[in-house]
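Undergrad: I'll drop the sequence and a predicted model, then ask my questions.
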Amino acid sequence: MTLGKNDAPSAVRAQPPGWRDPRLWIGVAIVAASVVAGARIIGGSDDSIAVWGVAGDLAPGVAVDAGDLEQARVRFADPADAERYLRVADELPADLVLTRGVGDGELLPRAALGTADDAGTVALSVSVPGSQVPTSVGPGSRVDVWIVPDSGDDKATATLAVEDVAVIDSPVGSSDFGSSSTDRQLVLGIPDDTDLSDLILASGAGRVMLVGRG
């Protein structure tokens, strides 16, 4: 052993791995897998729904077809709100007619839709006790409207006020409309040649009953 002589090995500069180094390809595979997994997670978290919007101003009574519509993806805070609009996944009926005007860029609400049979109608708002309207009835439903007798009249029978009419809208019930907070307010498309006097009086007295037609 020689005093003062440094026997430490000389330093060797680290070389980056070559393209044939398996460690390089393992790293590439890990990165690629991470990207794919991240994309799937992000894609899976997209809970937006494709609904129809209006491509231009449309007036009441106008027939609606695919050329009048454009797709829009919307994320609804309350899933129940999505049912108020016509989804792209739904089959578009052939004889759609607007029962009220819809502006350019608006989503297409089910409440604004009717058929050619709804032409020549007036919109009538009625109050119906919650127990006298099927829970499935809502905008777009078709119903028969009956007037039930006063509870104190044992001999009277229910009478058919109007048959097979469209439910145009179903606003949130309010105790300010009708006699009870359980009443439902429904807007019906009634033929404009119908005598509405009895129906209006029955509505105010809570004597209207609806029968859904499917």
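TA: Everything's here; your move. Numbering: from 1, shown residues only.
Undergrad: CA atoms for contacts and neighbours, from now on please.
TA: Fine.
Undergrad: check the gap between L98 and G114 for me.
TA: 6 Å (Cα to Cα, to the nearest Å).
Undergrad: more crowded one of the two?
TA: Comparing L98 with G114 by other Cα atoms under 10 Å, the one with more neighbours is G114, at 28 against 24.
Undergrad: next, count neighbours for A72.
TA: When neighbours are counted by other Cα under 10 Å, A72 registers 17.
Undergrad: distance of it from A50?
TA: Distance from A72 to A50, counting by Cα to Cα: 6 Å.
Undergrad: give me the common contacts of these two.
TA: Common neighbours of A72 and A50 are not found (criterion: Cα atoms under 8 Å, 6 or more residues apart in numbering).
Undergrad: need the longest strand for this protein.
TA: Taking DSSP state E as the criterion, the chain has its longest strand at strand 159-169.
Undergrad: I'd like to know which elements it is packed against.
TA: Other elements packing on strand 159-169 under the criterion 3 or more Cα pairs under 8 Å, 6 or more residues apart in numbering; DSSP states H and E are strand 113-115, strand 142-147, strand 184-191.
Undergrad: could I get these in CSV, plus columns for distance to V35?
TA: Formatted as CSV, the helices and strands packed on strand 159-169 follow (distance: least, Cα to Cα, whole Å):
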stretch, distance to V35
strand 113-115, 44
strand 142-147, 50
strand 184-191, 51
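Undergrad: so which of the ones you listed comes closest to A161?
TA: When those are compared by Cα to Cα, strand 142-147 sits nearest A161, at 5.2 Å.
Undergrad: got the angle for the closest one vs strand 184-191?
TA: If you take axes from the mean of the first three to the mean of the last three Cα atoms, to 10 degrees, strand 142-147 sits at 100 degrees to strand 184-191.
Undergrad: report the buried residues of strand 142-147.
TA: Under the neighbour-count criterion of 16 or more other Cα atoms under 10 Å, strand 142-147 has R142, V143, D144, V145, W146, I147 buried.
Undergrad: which residues are in contact with that strand?
TA: The contact list for strand 142-147 (Cα under 8 Å, 6+ apart) reads 158-167, 199, 202, 207-214.
Undergrad: before we move on, which element is L201 in?
TA: With elements taken from DSSP states H and E, the one containing L201 is helix 197-204.
Undergrad: okay, one more to line up with it:
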Amino acid sequence: MTTHTRIRRTPWGDARFWIGVALVVLSVVGVWLIVNASRSTTPVLQADRTIITGEALSSSDFRVVEVSLGAAADAYLAPQDLTADQIATRALSEGELLSSAAVGDAADARTTTIVVESSVGLPARVAPGTVVELWQAPPLEEGFEEPRILVADVTVASLVEEEGMMAQDRPAVEIVIDRADVSAVLSAITGGAALSIVPMGSR
């Protein structure tokens, strides 16, 4: 009678065993890296108040917060990145993190401010930092032309408080505009156009 000896294969002699072990190890390492990255924070600047386009940036306008940004950390400014010759290239809301895209050199500034009087009352939502459109209605011999946009996408720097009866009828607003648009705005003012401040998205 012939007997056959059954050879028992050890698990470590099977390639599938080692592939399984490798996958488990990779999974554990991956989870560890993700958890470790989520615990890593970066000190960045956060606005303490609304900052207007073109305004000089100062460390006193920000507080330092620790935020987990991961790969996006380089897109935001740390305390040591802020220098004295930098300005805001767009409006920053209170509590917003300071991104490098919102910062520029003062020497390269293309904006200025100008005060305009609105021919109608200001919407309640208009405040410093609000992005608005400046509309004009050029004068006719009788009445005014159809209103149209004079300058789009400008920022309110401040609400100018005036005294007297005209303060209620024609509120004044200081706006931040591109220098290239100054001539058109001044021409509209001196030409007697009726000007209106319209918040973006309110049409």
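TA: Sure thing, it's come through. Because the structure is predicted, anything quoted here is derived from the model rather than measured.
Undergrad: tm score of chain vs chain?
TA: TM-score for the superposed chains, counting by TM-score structural alignment, normalised by the length of the second structure: 0.45, backed by 120 aligned residues with a Cα RMSD of 4.0 Å.
Undergrad: re earlier: A123 of the first structure: which of the helices and strands packed on strand 159-169 of the first structure is closest?
TA: strand 184-191 (4.8 Å).
Undergrad: so what secondary structure elements neighbour that closest one?
TA: Using 3+ Cα pairs under 8 Å, 6+ apart, the elements in contact with strand 184-191 of the first structure are strand 121-128, strand 159-169.
Undergrad: helices or strands up against the shortest one?
TA: Spelled out, that is strand 121-128 of the first structure. By 3+ Cα pairs under 8 Å, 6+ apart, strand 121-128 of the first structure packs against strand 184-191, helix 197-204, strand 208-212.
Undergrad: next, the buried residues of it.
TA: For strand 121-128 of the first structure, the neighbour count (16+ other Cα under 10 Å) marks T121, V122, A123, L124, S125, V126, S127, V128 as buried.
Undergrad: can you put the residues you listed in a markdown table and add distance to V31 of the first structure?
TA: As requested, the buried residues of strand 121-128 of the first structure are exported to a markdown table (distance: Cα to Cα, whole Å):
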| residue | distance to V31 of the first structure |
| --- | --- |
| T121 | 63 |
| V122 | 63 |
| A123 | 61 |
| L124 | 63 |
| S125 | 61 |
| V126 | 62 |
| S127 | 62 |
| V128 | 62 |
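Undergrad: which of those residues sits closest to P191 of the first structure?
TA: Looking across these and measuring by Cα to Cα, the closest to P191 of the first structure is T121, at 4.2 Å.
Undergrad: name the nearest residue to that closest one, sequence neighbours excluded.
TA: Leaving aside its chain neighbours, T121 of the first structure sits nearest to P191 (4.2 Å; criterion: Cα to Cα, 6 or more residues apart in numbering).
Undergrad: could you do V208 of the first structure as well?
TA: Among residues not flanking V208 of the first structure along the chain, I147 sits closest, at 4.8 Å (Cα to Cα, 6+ apart).
Undergrad: longest helix of the second structure?
TA: Using DSSP state H to define each element, the second structure has its longest helix at helix 15-39.
Undergrad: how near is the nearest residue in space to V54 of the first structure that is not next to it in sequence to V97 of the first structure?
TA: Using Cα to Cα, 6+ apart and skipping the chain neighbours, the partner closest in space to V54 of the first structure is L69 (4.7 Å). According to Cα to Cα, L69 of the first structure stands 13 Å off from V97 of the first structure.
Undergrad: next, count neighbours for G43 of the first structure.
TA: For G43 of the first structure, the neighbour count with other Cα under 10 Å is 10.
Undergrad: ok, D105 of the second structure next?
TA: 15.
Undergrad: excluding chain neighbours, what is closest to it?
TA: Q86 (4.7 Å).
Undergrad: so where's the longest strand in the second structure?
TA: Looking across the second structure with DSSP E, the single longest strand is strand 148-160.
Undergrad: which other helices and strands contact that one?
TA: Looks like strand 148-160 of the second structure contacts strand 131-137, strand 172-178, helix 182-190 (3+ Cα pairs under 8 Å, 6+ apart).
Undergrad: quick one: contacts of the last one?
TA: Yep, that's helix 182-190 of the second structure we're talking about. Against helix 182-190 of the second structure from outside (Cα under 8 Å, 6+ apart): I114, V116, Q136, P138, L150, V151, L195.
Undergrad: quick one: the fifth one and I177 touch, right?
TA: No: taking Cα atoms under 8 Å as the definition, L150 of the second structure is not a contact partner of I177, at 11.5 Å.
Undergrad: still on that earlier bit, next, the angle helix 197-204 makes with the longest strand of the first structure.
TA: 70 degrees.
Undergrad: only the buried residues of strand 159-169 of the first structure, if you could.
TA: Within strand 159-169 of the first structure, the residues scored as buried using 16+ other Cα under 10 Å are A161, V162, E163, V165, A166, V167, I168, D169.
Undergrad: in a markdown table: those, plus distance to I42 of the first structure.
TA: Shown next, in a markdown table, are the buried residues of strand 159-169 of the first structure (distance: Cα to Cα, whole Å):
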| residue | distance to I42 of the first structure |
| --- | --- |
| A161 | 54 |
| V162 | 51 |
| E163 | 50 |
| V165 | 45 |
| A166 | 41 |
| V167 | 39 |
| I168 | 38 |
| D169 | 36 |
